[in-house]
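A.B. asks: Next input, structure requested:
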Amino acid sequence: MADRFFGTDGVRGMANSYPMTADIALRLGAAAGRYFRQDKNDHRVVIGKDTRLSGYMIENALTAGFTSSGMNVFLLGPVPTPAIGYLTHSLRADVGVMISASHNPATDNGIKFFGPDGFKLSDEAEREIERLLNTGVTPARPGNIGRARRFEDARGRYVEYAKTTFPRRKRLDGLRVVVDCANGAAYRTAPAVLWELGAEVIPVGVEPNGLNINAECGSTHPETAARKVRDTRADLGICLDGDADRLILIDEKGHVADGDQIMGLIATRWAQEGRLAGGAVAATVMSNLGLERHLERFGIGLERTSVGDRYVVERMREKGLNLGGEQSGHIVLTDYATTGDGLIAALQFLATMVETGQKASKLARVFAPVPQKLINLRYAAGKAPLDADAVQEAIRAGEQRLGTGGRLLIRKSGTEPLIRVMGEAGDTALLEDVLNSIVAAVKAES
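C.D. replies: Modelled structure (predicted):
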């Protein structure tokens, strides 16, 4: 059987271990180059990365693979993932690549592909690249080998574009903003955009060393920015992840607002302004029931998708929507970007603060969430806890106990060896008991 490399968000794994090795990256670059190579003289790929130490290794291996297939490579250096979507289209490239494991620790890395339209690849395209990787690719003739060069202006182009998404003739003057860049890809771009729009910027997580990306900072550790907001009496805290496609907000009191609250605010604002395309929002099965009920009150639909921002984007394109996202902070605004963009989403929130004159605490909690709990359980290699009869029986029993008053979502992560156990219910004691039973069954099989 042919090896499978792609998960829910590209290829991902521990750096220097299968499949995230230099050898696989080289072969993957050659396969993707062969897939995207068109009948024209200039075959072009843009490659960006976050700040992980292993990014150098993966970048060089991908470059070798792409050039061996006849593709010319533009190396962008550390840039946010959404910048790759934007620049792939802007530079008329055949394919864009982001080297990042997003919110994962520095020991991991990943490879994400974008098509010439700036959107992430479909499942069908990924399967064809996998087929080419497994069967092998005939290299280009010596005279047709591609070239590689650094593209020095990538960060500046994205900074200028991001500023255009903020309302014209509006400024952030007088606002003090903490921005936690997770020691990741946006460590220069996000502070620059906010400062150039007039904000007083208090940067956090802007000293990457290759090993500290997402370490006790960023969207997975919002408590770091929350402390800084309280200590500096800031008006808002912005928490990005390692590749800056996620956003978590902190209000002036230090309270956290997740992706559901941000989507709820933008959806109602855009609906009132006649800007919400399709009359609905796309969100995953993880989004809180409270969001769904909030949107219903304003006559806005909610399109539920599988977990993963690429599936959100696919539904948005299918239904003609311009707003979607995930509770974890991927906010997709297709009027401005082809994938989740934490900075551009934050600018939409800041625009609402400026236009309404209201504090972040008033805007960042637009609905009361239904009590929800998520437990992540790591399992050993070779194990398949969800296939065990005891686990399936525990899930069925839990669903019966919750009935119509709650819901369960038990799934395997597509990016890490984790089983994600999530439940929602108004009766928190019942929810806790149900989840504990499922967790115990999963641990016994892990």
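
A.B. asks: Please count neighbours and contacts with C-alpha atoms only from this point.
C.D. replies: Will do.

A.B. asks: Can you classify L408 as helix, strand or coil?
C.D. replies: Here L408 is recorded as strand under DSSP: H, G, I helix; E, B strand; the rest coil.

A.B. asks: and it, what is it in contact with?
C.D. replies: 398-399, 421-424 (C-alpha atoms under 8 Å, 6 or more residues apart in numbering).

A.B. asks: where's it relative to V366, distance?
C.D. replies: 24 Å (C-alpha to C-alpha, to the nearest Å).

A.B. asks: Would you do the same for the sequence below? I want to compare the two.
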Amino acid sequence: MGDLFGTDGIRGLAVENVKRDSSAITRCIDDREFSVGLLQLVGEALGTYLRPSGEGRPRVVIGWDQRPLNEDLVRSLTVGLHLSNCSVIWAGECATPGLHATLLAEGGDTGCMVTASHNPVSDSGIKIFDKDGYKTSPEVESTIEALIHQLSSEERELSEDEKCELGIADQSVDGTAIHSAALTLRLPMLKLRYLDGLVSSLFPPEGLLLDSSKGSATTWLADWLSENLVKTEELSAGCLALNEGCGAGELSPTLTMTWDELSTKEHNHVLFDELNKRQNSYNTSEMILAATLDGDGDRCLLVRVNSKATGIEVVDGDQMLDALAMAASEITPQIKGMIAASIESDLSLLNSLQRLDAELEAVETAVGDRWLAVALRDNLTSSSEPFRIGGEDSGHLLLTTPHPIQDDEWRLVGDGIATLVASICALATCSEKQGFQFGWKSRQSISPSVRSKWDGKNENAEAVIALLEGDWQRQDIDGESNLLMMKGKINGDKVSVAVRNSGTQAKTTVSIRSTGTHLPDLLEEVIQTLTPRLQP
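C.D. replies: Reported below is the predicted structural model:
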């Protein structure tokens, strides 16, 4: 993978600079500037990649979320695609799964989502999908990046009139409407697979609180859920901007909070402020109180009363994945399928699947839903729905979805709304059953970090290894080129110590997982060792 693309496309601080030259690339790599000029280069390069013989007119679908510069960025991307002889379809403001649904429904050759996901609203970025709705591989991104560098050296002067003409789509569709229609089609499939019983017992009388991070779902999802699943109230509509004081991006998967902490801490988050107002009515353990999406709607976390009714806790992606597997095996005994989880998921999760009445292949992958899809995407041609689930503890879950225009074909999509619906159904089905016995995990980032100082193999990696006593083995994972992951045992419990650079931000993350023993001191020791080595 080159320097522009990270684990989830390209991201940076959105700027108006319109220069489409090498300086746009340098500023993105060195200063995290995601510029209008860079997007024109990306469009030109992507179109060139899609036409290796120089023939044909590929169809590219573009969606975007609600960020201040996104419309300018989309127009510039459209200019670049038109210059390379592509046809452009705008899906409008929509969630990333809305772009995915539109790409499949329109039979496009490629999809582009202009978003920075859970990053601050001042950032933007681009995710690129192939014709099957899967994120592009590092090899494809390297090819596109090489073309970006090549094209940046070619002068291409356009008048403002030419830019205006080239910056208009050939066709516009309503990506949000296509997305909601696809979810309505999926709803009975999700209930058939995961629901045996009633969901109403999971919630307080007033229903579910919803925080859509002021994304595209803010205007319609609460009504859709109220009609199809549970009475729902949207909280983020009054927030100032996307991801600002709202959304799943602010929630740690391991977050817990007592009622006292909820009432005395300053949260600056619409969900916690509302939960605090209502906490006196929340006295039933494991009652689901809220669901929250991230800005581009591809992941979801739930919030519920904890098991002792002394406060709240996040239901993270690991717990939701386990509930889905439990429910599916309850409803369909001996179900066959495949489960994938990333290296940041609970260390006990995949092994615990053996307790279920199911024949499940379990796979550990690199971080990012792209790598979950790589593990799960084979053998998806079937007259009945295959059983595949991929998950990260952050709430990114990949579930199967029917191809809208190809019979007996299924694809995988990370859709926070589908995750929300499926997880509620599964938790209702398994409300009387014990979930997996999760271990301990904690992550901490060094931010900002100079990511070039960490490659997983240099003297800084050796300094981490020197902290570990006993018999430890290094494990490599496809897709994690700078990962150091050491596995061993402490107090008889399996332990994983991992350090990796973020692919989207200037930070390096230390993650420690254990099947039982809590290891905050080891985490702090690794952080203290690396911080002076990696900070600017």
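
A.B. asks: if we can go back for a sec, of the contacts of L408 of structure 1, closest to Y158 of structure 1?
C.D. replies: M422 (36.3 Å; C-alpha to C-alpha).

A.B. asks: Tell me the counterpart of that closest one in structure 2.
C.D. replies: Alignment note (TM-score structural alignment): M422 of structure 1 maps to S511 of structure 2.

A.B. asks: Touching, that match and N501? I think so.
C.D. replies: No - the criterion here is C-alpha atoms under 8 Å, and S511 of structure 2 misses it with N501 at 11.2 Å.

A.B. asks: out of the two, which sits in the busier spot?
C.D. replies: For S511 of structure 2 and N501, the more surrounded residue by other C-alpha atoms under 10 Å is N501, and the numbers stand at 28 against 19.

A.B. asks: which one in structure 1 is aligned with that one?
C.D. replies: N501 of structure 2 maps onto K412 in structure 1, by TM-score structural alignment.

A.B. asks: before we move on, the earlier item: tell me which of the contacts of L408 of structure 1 persist in structure 2.
C.D. replies: Compared against structure 2 with both residues aligned by TM-score structural alignment, their matches' C-alpha atoms under 8 Å, the contacts of L408 of structure 1 retain 421-424.

A.B. asks: So which of the residues you listed belong to strands?
C.D. replies: Among the kept ones among the contacts of L408 of structure 1, DSSP state E puts 421-424 in strands.

A.B. asks: out of those, who's nearest G274 of structure 1?
C.D. replies: Taking these together and measuring to G274 of structure 1 by C-alpha to C-alpha, the closest member is E424, at 32.3 Å.

A.B. asks: which ones are touching that closest one?
C.D. replies: Contact analysis of E424 of structure 1 by C-alpha under 8 Å, 6+ apart lists 288-289, 370-373, 406-408, 431.

A.B. asks: Just give the closest residue to it, not the sequence neighbours.
C.D. replies: Q372 (4.4 Å; C-alpha to C-alpha, 6 or more residues apart in numbering).

A.B. asks: The match of N501 of structure 2 against V442, yeah?
C.D. replies: No - contact criterion C-alpha under 8 Å: K412 of structure 1 and V442 do not qualify, at 11.3 Å.

A.B. asks: okay, and the common contacts of the two?
C.D. replies: Shared contacts of K412 of structure 1 and V442 (C-alpha under 8 Å, 6+ apart): L386.

A.B. asks: Distance check, I178 of structure 2 against L185 of structure 2.
C.D. replies: Separation of I178 of structure 2 from L185 of structure 2 (C-alpha to C-alpha): 11 Å.

A.B. asks: Looking at these two, which one has more neighbours?
C.D. replies: Using other C-alpha under 10 Å, the more surrounded residue of I178 of structure 2 and L185 is I178, with 20 against 14.

A.B. asks: measure stretch 61-68 of structure 2 end to end?
C.D. replies: 21 Å.

A.B. asks: contacting residues for the match of M422 of structure 1?
C.D. replies: For S511 of structure 2, the contact set (C-alpha under 8 Å, 6+ apart) comprises 344, 441-444, 496-499, 523.

A.B. asks: Determine the three-state secondary structure at C217 of structure 1.
C.D. replies: Here C217 of structure 1 is recorded as coil under three-state DSSP.

A.B. asks: Quick one: residues contacting it.
C.D. replies: Contact analysis of C217 of structure 1 by C-alpha under 8 Å, 6+ apart lists 180-183, 205, 223-225.

A.B. asks: Now do the strands in the stretch 251-400 of structure 2.
C.D. replies: Under the criterion DSSP state E, counting those that start in this stretch, strands of the stretch 251-400 of structure 2 are mapped to 256-258, 288-293, 300-305, 311-315, 335-342, 358-365, 388-391, 397-402.
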